[in-house]
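In: only geometry, no sequence info:
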């Protein structure tokens, strides 16, 4: 007998995310890399056989996918929607306690600059977004600067609401300025997508413009990936280029919920 589909089963995904090892694997893949099961096992702190079981469940539920290269198999997030899910969960999840100098150094690096699937995040991602806004290259239609007000409530939203998609649009000055910077802006791009950064709780540019900016920074040698890590390092050329071309100092300041730099 045929049955109609009911409402979405969020508990099925919640069950997957309730396991810390699986969550660590998703976090390791959140910068868009494709990694072998052995590396993901190390990231999760589990045996390779256990990692294979976890990856099988994540792939079956559509959170990860397999990329086969010859006889080797690599795993990556199934798409930008999954990366966004990981980032949103990071905004509401409590921070894990830091128990060693190594963990503290790693956590600090993540907060400074990291890849969020296909765009730049962390303090650097927020600082670049601020620079685009301050130059009038992107403009918020509602006048927002991307800083949540913890006392503000909009409709059914919780206090501290920050809009995401479509919060900004690309201006004519922005199109010209980005072209001068060597950024390939997709033809017909007007709306600028943003993510709310899980460490800074402020906007960083995502979507097609975020992809184009990160590609330009990579091509210019401004950034260097950290092996086995989502964090990125800013090179000497990057420090000079960010300051000269965008007025972004290194390290960029953190900005609190009231917009005060610290």
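Out: That came through fine. What you are looking at is a predicted structure, and each value in this text was computed from that prediction instead of being measured. Numbers count the residues shown, from 1 in each chain.
In: switch to C-alpha atoms for all contacts and neighbour counts from now on
Out: Noted.
In: could you check how far residue 67 is from residue 73?
Out: 6 Å (CA to CA, to the nearest Å).
In: go on, residue 22?
Out: 18 Å.
In: who has more neighbours, those two?
Out: Legend: neighbour count by other CA atoms under 10 Å for residue 22 and residue 73, higher for residue 22 (23 against 13).
In: which residue sits closest to the more buried one, ignoring its sequence neighbours?
Out: With CA to CA, 6 or more residues apart in numbering as the criterion, residue 22 has its nearest non-adjacent residue at 6.2 Å, and that residue is residue 54.
In: do you know how far the residue sitting nearest the centre point of the chain is from residue 236?
Out: Against the mean C-alpha coordinate of the chain, by CA atoms, centre = their mean, the closest residue is residue 116 at 2.4 Å. Counting by CA to CA, the gap between residue 116 and residue 236 amounts to 22 Å.
In: okay, one more to line up with it:
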């Protein structure tokens, strides 16, 4: 007869896994690599070594550690290998850690560049001041549930009318309130947040700088955000 696994053993395995994950994050170079991957793109080891200001061999060791802890995944195309975050859950964890690091001091000094505070990517969705205002507006309009966990029926109807195509929600969380590390408030994450960002890019309302997280709101984007979502951008 199979003997049930002892709860103590299960707890020990969980604690070990948590400690291993924390240790993988406890290195400045590895954190730089992960933050670079927050733009949602796949990067080469050479590119990540450059952004982390480390040698190629050191970057290789760090990438192996991050792969071991399932924080990143590796994609192969021909002779090239590319690295990216494992998924939106990892991006959300990093965003929350950024927030915690910013409030760990009694009077935090905001050193975030203005361009990043205004609008940036958080993996595959929009973050920053504009995204927080958008979240608040969607809740106020009754399109998004107050806790940010789902669109309302009214919200789904309006998204459909606007032509915002929602992704396959069976593969990831449909919607979530993602804590914005620079604003200390929520922006929209999950497949809804990804669909919003993609739609705004396709419409030319937002433009991204290749290789960076900054997002710029175009003149037509300012008009659309104001008329469609009641979001005023400076």
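Out: Received the coordinates, thanks. Keep in mind it's a predicted model, so treat the numbers as computed, not measured.
In: follow-up on the earlier one: which SSE is the residue nearest to residue 22 of the first structure in?
Out: Assessed by DSSP states H and E, residue 54 of the first structure sits inside helix 48-60.
In: that helix against the second structure, how far on average?
Out: Aligned to the second structure and superposed, helix 48-60 of the first structure gives a mean residue distance of 1.4 Å (mean CA distance after the TM-score superposition for the first structure).
In: show me where the first structure has strands.
Out: 35-36, 64-69, 72-77, 114-116, 119-121, 138-140, 168-170, 191-192, 194-196, 203-205, 223-225, 232-234 (DSSP state E).
In: so what touches the last one?
Out: Applying CA atoms under 8 Å, 6 or more residues apart in numbering, the contact partners of strand 232-234 of the first structure are 109-110, 113-115, 222-226.
In: can you check which part of the second structure it sits on?
Out: Matched against the second structure by TM-score structural alignment, strand 232-234 of the first structure falls on residues 215-217.
In: how far does the matching stretch sit from its chain's centre?
Out: Remark: stretch 215-217 of the second structure is offset 16 Å from the chain centroid, using CA atoms, centre = their mean, to the nearest Å.
In: output the longest helix belonging to the second structure.
Out: In the second structure, taking DSSP state H as the definition, the longest helix is helix 7-25.
In: tell me which residues of that helix come out buried.
Out: By neighbour count on 16 or more other CA atoms under 10 Å, the buried set for helix 7-25 of the second structure is 21, 24-25.
In: save those residues as CSV, and put in distance to residue 166 of the second structure too.
Out: Shown next, in CSV, are these (distance: CA to CA, whole Å):
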residue, distance to residue 166 of the second structure
21, 32
24, 34
25, 32
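In: in the first structure, what residues pair with stretch 54-68 of the second structure?
Out: Under TM-score structural alignment, the match for stretch 54-68 of the second structure is residues 46-60.
In: same deal with stretch 176-188 of the second structure?
Out: The aligned range for stretch 176-188 of the second structure is 193-205, by TM-score structural alignment.
In: which one is the counterpart of residue 130 of the second structure in the first structure nearest to, not counting chain neighbours?
Out: For residue 130 of the second structure, the aligned residue in the first structure is residue 124 (criterion: TM-score structural alignment). The shortest distance from residue 124 of the first structure to any non-neighbouring residue, by CA to CA, 6+ apart, is to residue 113 (5.3 Å).
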